[in-house]
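Colleague: for reference, the sequence and a predicted model appear below.
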Amino acid sequence: MISFVALGGNSRLAKCFSDLFPDISVNVDKSLCDITNKKDIEKVFKKTNAKYILNCAAITDIEYCEKNPKETFDVNTIAPLIIEKLCEKYNKKLIQISSDYAYFPTNVYGISKYLIEKLLNPKKTLIVRTSFYYKDLYLIKGLFKNQSVSAYKNMYFNPISINRAAKEIYKNRNKKGVINIFSSKKISKYHFAMKVCKVFDTDKKLVKPVSFVNKVGFALRPPDSSIDSNIAINLDKDLFQFKKYIKIR
């Protein structure tokens, strides 16, 4: 029985969620539902008895967001409000995906996520604030191909694997308000790349440490986007689970 409908069905997270929970979830992509179109959303809601609406649809390209603020706010901020209202009308629960950048809103993308966190009803909706890594992430993809990659030694975060993010979304589906799902300790991008090399037995010499500096003409990025997690997640163990996950796929 389908209990989850994932909007933004072509997103990495939606695909991962349906991979892990194929019997209870269905993905709906933009060709079937433009989340900025209320009629599209309502059509989907009328056709499903699913209790949970997982909104993975978002514009996440930081530079694109900076150049296209109206479109970014339409998709990332206004659309989830429409979805939440329709969830109330059709007796469904919204699970909204947010970002570590919402906690440090230094650019258009971060502001769009910050605003939706503030505007959604914390008594009805679950907001999942997270930062996840995946197979096609620049650092990981390059190392898998034995290519040289650059990694910031002075930019910090505390990510989790995309598969762990999907599992935690399912486990915490009945909670409300904001939940932070991150690894337990912050780490530099460089040291994260070193851990990836260790887990996947890749040459550490491929990783070149570089210094991060915000540049004029580009979206500002916070040098430290780490956030205290509500769930204890060990990054080393998480990387090994990620390794198993991508081998199975």
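Modeller: Received, thanks.

Colleague: hey, let's count contacts and neighbours off CA atoms from now on
Modeller: Will do.

Colleague: the residue sitting furthest away from the middle of the chain and Val149, how far apart?
Modeller: Residue farthest from the centre of the chain, counting by Cα atoms, centre = their mean, is Lys205 at 29.4 Å. Distance of Lys205 to Val149, given as Cα to Cα, to the nearest Å: 9 Å.

Colleague: structure two is appended below for comparative analysis:
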Amino acid sequence: MLKVWIVGAGGQLGTAINDVLDPLDAEVFNTDKEELDITHTDEVISFGEINRPDVIINCAAVTDTALCEEQPELAYRVNALGARNLSIVARKTGAKIVQLSTDDVFDGLSTTPYSEFDDTNPRTVYGRSKRAGENYVKEFTHKHFIVRSNWVYGKGDNFVNSVLEKAGSQKQLSVAADQFGSPTSARDLGRLILYLIGTNEYGTYHATCKGTCSRYEFAEEILKLADRNIELKPVPARESELASVRPAYAVLDNFILRIIDVYEMPDWRASLEEYMEEWKNKGGIG
């Protein structure tokens, strides 16, 4: 049976992978920072050598962009050195490794979608620390899948759940109309990752749901599917109630997935509808 080590298992992507993974297909080791600190090299290597995973999926990261700017050492310890330590284990044990990354490795100044072959140029500490993590994975391992995505939502703290929370307590919401991306379901991303680990198609991938929208359009669709009737106000990102230090243009082109024709991501609206249906069935609880 395949042994899969999910690092950062308590986050929205780690949770989603566990939700879509068939327990009959794999023995899963779930760890989070409470069980194992990936910044401690010896602990990570010891865990890996004892458990001998076939696949390591690194979902662990400091993703709060403001926190990364305030505490760059923390960002680099987790996002870069953590990835390095897991890569050392992957090399020692011969495991495949999946490194989750982000559109923040780009500068957001483009007007066309970024492909895997475009040069990175991060403008934030978060983006630079994630690029450093990517580089460590490339340096230490050859059986790697670097998966960049954006605007990911699932169980936990994200744009969808923030919009729903605010919609329940206020009559108007100001949302950025000048930030663009591709809303991506954590479950759909998890399904892609589980597909990739069954292949030898190593390399860097962009993986987002199909289609592009602004934050404002994304919020419109969320509220429509939630049957919430509040006033939405389109504003510049700096005036948004849900603002974050993110690239203005965060659209990724799933170029490699398309040209090797191995996997097709669903449309973002269809994925959001699936998520919101489940949200309603749980009584509107995120």
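Modeller: In hand now; what should we look at? All figures in this text were calculated on a predicted structure; none of them were measured in a lab.

Colleague: tm score of chain vs chain?
Modeller: The TM-score (TM-score structural alignment, normalised by the length of the first structure) is 0.88; 245 aligned residues with a Cα RMSD of 2.4 Å.

Colleague: secondary structure element for whatever residue of the first structure lines up with Arg84 of the second structure?
Modeller: Residue correspondence to the first structure (TM-score structural alignment): Arg84 of the second structure is matched to Leu81. Under the criterion of DSSP states H and E, Leu81 of the first structure resides in helix 79-89.

Colleague: buried set for that helix?
Modeller: Neighbour counts over helix 79-89 of the first structure (16 or more other Cα atoms under 10 Å) mark 79-84, 86-87 as buried.

Colleague: list of residues touching that helix?
Modeller: 35-38, 41-42, 53, 55, 93-94, 96, 116, 119-120, 125 (Cα atoms under 8 Å, 6 or more residues apart in numbering).

Colleague: identify the residue of the first structure aligned to Arg187 of the second structure.
Modeller: Match for Arg187 of the second structure (TM-score structural alignment): Asn163.

Colleague: ok, its match - contacts?
Modeller: By Cα under 8 Å, 6+ apart, the contact set of Asn163 of the first structure is 16-17, 20, 242, 245.

Colleague: between the residues you listed, which has the most around it?
Modeller: Phe17 (26 neighbours; other Cα atoms under 10 Å).

Colleague: number of nearby residues for the residue lying closest to it once chain neighbours are set aside?
Modeller: In space, and not counting its chain neighbours, Phe17 of the first structure is closest to Ala166: 5.3 Å by Cα to Cα, 6 or more residues apart in numbering. Look at Ala166 of the first structure: counted by other Cα under 10 Å, it has 20 neighbours.

Colleague: what of Glu70 of the second structure?
Modeller: 11.

Colleague: to which residue of the second structure is Asp201 of the first structure aligned?
Modeller: In the second structure, Asp201 of the first structure lands on Asp227 (TM-score structural alignment).

Colleague: can you give me the helices in the first structure?
Modeller: For the first structure, the helices defined by DSSP state H cover 12-20, 38-47, 62-67, 69-73, 79-89, 108-119, 138-144, 162-171, 189-199, 235-248.

Colleague: for Phe159 of the first structure, list the residues it contacts.
Modeller: Slight slip there: residue 159 of the first structure is Pro, not Phe. The contact partners of Pro159 of the first structure, by Cα under 8 Å, 6+ apart, come to 130-133, 182-183, 235.

Colleague: now these as JSON lines including neighbour count?
Modeller: Below are those laid out as JSON lines (neighbours: other Cα atoms under 10 Å):
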{"residue": "Thr130", "neighbour count": "24"}
{"residue": "Ser131", "neighbour count": "24"}
{"residue": "Phe132", "neighbour count": "20"}
{"residue": "Tyr133", "neighbour count": "18"}
{"residue": "Phe182", "neighbour count": "29"}
{"residue": "Ser183", "neighbour count": "27"}
{"residue": "Leu235", "neighbour count": "21"}
